[in-house]
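Asker: mind looking at a prediction? Sequence and model below.
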Amino acid sequence: MSKITSLDSEDQEGYIKIDQYNQKHVEDIASHYPTILRALGEDPTREGLIKTPERVAKALQYLTHGYDVDAAQILRGAMFEEDYSQMVVVKDIEVYSMCEHHMLPFFGKAHIAYIPNGHIVGLSKIPRVVDAFARRLQVQERLTNEIRDCIQNTLNPAGVAVVMECKHMCMAMRGVQKQNSVTTTSAFTGAFQNDVTRSEFLRLITATLS
C-alpha cells in the first residue's frame, strides 16, 4: 500500500486504525466506473456521482484487503507454549465478505474451536484470521476451509472446528429473493471428526450463558 488516506479513532485494543490505499489501483478501478454508470442509465457528471468512482475504488480495496494479509503470521505472532489440552471455543465472530460470483456481500457469524497440542494462541488472533480470509472475493465453502486449514497448519492442534452461518445478498436481493435464508457450512479436523467431540462443540456454540 502506498498512500495513507485517513486515520480513524483509537480502537478498544489501543492502536490506531489506518485505512491505506494504493493510489494507482484506486485510479485504475475508478477509471472504469463512469462507463459503468452510463451503461446503467446514469449521468456520472451529476453532483451525487462525481466522486462515486473514487469512493467505489477505495471501498473495493478495503473490502478485499485480505489479499495483503498473511493469516498464518497473525497466529505465529501470538503463539504461546501452554500445557492445556481442552477445547477452546470462540463463537459469534462477525463475518463480512464478498461473493465472487456477483460481488455482493454475504455476512453472518463464524464459530471456531481448537484443541491445543502444546501451544495456544491469543484469542483476538482468531477473529483476525477470519477477517484475513473474509476480506477477499470468496465463496462461503472455501472461506470455511481456509480458516480451518490455516489454524490447523499453523498451530498443529489436536483438532479444529469451524462452523459458519451467513446470509447472502445475491440470494436476498436478486435471483430467488429469499430474504430469510441462511447458509451453514462446517469443516473439521482431527479430534472434531469424532462424534462425541463434535457434538460437544455444537452444544457449546448454541448454548446461552445464564
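Answerer: Perfect, I can see it now. Numbers count the residues shown, from 1 in each chain.
Asker: from here on, just use CA atoms for contacts and neighbour counts.
Answerer: Will do.
Asker: what's the longest helix in this structure?
Answerer: The single longest helix within the chain, with elements called by DSSP state H, is helix 140-155.
Asker: ok, residues contacting that helix?
Answerer: 71-72, 75-76, 79, 99, 116-117, 119-121, 129-130, 133-134, 157, 159-164, 185-189 (C-alpha atoms under 8 Å, 6 or more residues apart in numbering).
Asker: from A187, how far off is the residue nearest the centre of the chain?
Answerer: What sits nearest the mean C-alpha location of the chain, by C-alpha atoms, centre = their mean, is A134, with 2.4 Å. Taking C-alpha to C-alpha, to the nearest Å as the measure, A134 falls 16 Å from A187.
Asker: and V196, how many neighbours does it have?
Answerer: 11 (other C-alpha atoms under 10 Å).
Asker: and here's the other structure:
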Amino acid sequence: MDDVVKSLSTRLNSVADKSSTRPSREEAEAAVRTLIRWAGDDPGREGLQDTPMRVAKAFREFYAGYGENPGEILDKIFSEVEGYDDIVLVRDIPFYSHCEHHMVPFYGVAHLAYYPTKGVVGLSKLARLVDAYARRLQTQETMTAQIASAMEKALAPRGVAVMLEAEHMCMSMRGIQKAGALTLTTQFKGVFKEDPAEQVRFLTLVRNGKA
C-alpha cells in the first residue's frame, strides 16, 4: 500500500511541476463556456458572462494543493519539549476536497495523532498538511494514506493514526442521493498498527476527548 501511495504522490507532484503543460487561463475559461453550453444554458447571457472567469479563479483555490510540497510543510521539528513522548492528537480539522471521479465536493473533518520521538511539529502544520492533500482531485482512501505516510516520513514517530470522516456529494446530490451518509477511513502506522489498545485509545480520544 505504501508503494502505491508513494507512486501516486510522486505522480501528483510531477503533474504540479509541469507548469508548461498547463492550459492557459483563456483555454480554461473557454472550457467552462463549453460546459455551460453542454449543461443547456447560454454562456453569453448576463448572469453567466463572468462565470468562466470566476470558475477559473475558484479552481486555483480548490486545487492549490498541487502547488504544495507536503514534505516541506513538516520540515521544522521542535525538539525542546522536556522529554514529552505521549500522544499528540489534533481533532476535527475541517477539509474540503473534490472527488476525482465526478469532480464534485466531499468534505468533513480529519483527526491526526502521533507519538513523537525526535520532537514535535507545530500544530498548524498538521492542518496545512491536510489541506495540501485535500486541495487536489482525490479519493478519501488515498488522502488518508497520503497524510499518514507524510507524517511518518517527516516525523519518524513511534506511531501515526489518521481518521477522516466525510460526506461525498457524488453520493448525496447525484446517483443514489443519500444525503447525510458519512464515509470513515483510517490509517494506522507503528505502534497504532501493532497494538489494538493504541487504536482504542486513539478512537476514544477522538470520540470523547479524554483517555
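Answerer: Received the coordinates, thanks. What you see is a predicted model; the values in this text were computed from it and never measured.
Asker: mind checking the TM-score on these two?
Answerer: The TM-score (TM-score structural alignment, normalised by the length of the first structure) is 0.86; 187 aligned residues with a C-alpha RMSD of 1.6 Å.
Asker: if any of the contacts of helix 140-155 of the first structure are buried, put those into a PyMOL selection.
Answerer: In PyMOL, a selection of the buried entries from the contacts of helix 140-155 of the first structure looks like this (16 or more other C-alpha atoms under 10 Å):
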select buried, resi 71+72+75+79+99+116+117+119+120+121+129+130+133+134+157+159+160+161+162+163+164+185+186+187+188+189
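Asker: quick one: which of the contacts of helix 140-155 of the first structure sit in strands?
Answerer: Among those, the ones falling in strands (DSSP state E) are 79, 99, 119-121, 159-164, 185-188.
Asker: need the helices for the first structure, in chain order.
Answerer: Taking DSSP H to define them, one finds helices in the first structure at 23-30, 33-39, 52-63, 71-76, 125-134, 140-155, 169-172, 195-206.
Asker: list the helices and strands the third one packs on?
Answerer: In this case it means helix 52-63 of the first structure. Packing contacts for helix 52-63 of the first structure, counted by 3 or more C-alpha pairs under 8 Å, 6 or more residues apart in numbering; DSSP states H and E, involve strand 16-21, helix 23-30.
Asker: returning to what we had before: and the gap between the residue nearest to the residue nearest to the centre of the first structure when sequence neighbours are not counted and K109 of the first structure?
Answerer: With C-alpha to C-alpha, 6 or more residues apart in numbering as the criterion, A134 of the first structure has its nearest non-adjacent residue at 4.9 Å, and that residue is S97. As judged by C-alpha to C-alpha, S97 of the first structure and K109 of the first structure stand 11 Å apart.
Asker: quick one: which of those two has more around it?
Answerer: When S97 of the first structure and K109 are compared for neighbours, S97 comes out ahead with 26 against 17, by other C-alpha under 10 Å.
Asker: I'd guessed the more buried one sits against A110; true?
Answerer: No. When contacts are counted by C-alpha atoms under 8 Å, S97 of the first structure is not listed as touching A110 (12.0 Å).
Asker: who's in contact with the nearest residue to I87 of the second structure once chain neighbours are set aside?
Answerer: Leaving out its chain neighbours, the residue that sits closest to I87 of the second structure by C-alpha to C-alpha, 6+ apart is Y115, at 4.8 Å. Going by C-alpha under 8 Å, 6+ apart, Y115 of the second structure touches D85, D86, I87, V88, P157, R158, G159, V160.
Asker: in TSV: these, plus distance to V15 of the second structure.
Answerer: Compiled in TSV, those are given as follows (distance: C-alpha to C-alpha, whole Å):
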residue	distance to V15 of the second structure
D85	38
D86	38
I87	35
V88	33
P157	29
R158	32
G159	30
V160	28
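Asker: could you check how far T208 of the first structure is from T184 of the first structure?
Answerer: According to C-alpha to C-alpha, T208 of the first structure and T184 of the first structure sit 20 Å apart.
Asker: what's the counterpart of P94 of the second structure in the first structure?
Answerer: Under the alignment (TM-score structural alignment), P94 of the second structure pairs with E94 in the first structure.
Asker: measure how buried its match is and give me the count.
Answerer: Neighbour count of E94 of the first structure, defined by other C-alpha under 10 Å: 16.
Asker: centre of the chain to stretch 81-90 of the second structure, how far?
Answerer: Distance of stretch 81-90 of the second structure from its chain centroid, counting by C-alpha atoms, centre = their mean, to the nearest Å, is 24 Å.
Asker: can you give me the buried ones in it?
Answerer: D85, I87, V88, L89, V90.
Asker: dump the residue contacts of the fourth one.
Answerer: The neighbourhood of L89 of the second structure, defined by C-alpha under 8 Å, 6+ apart, consists of H111, L112, A113, Y114.
Asker: out of the residues you listed, who's the most crowded?
Answerer: The most crowded member of the contacts of L89 of the second structure, judged by other C-alpha under 10 Å, is Y114 (29 neighbours).
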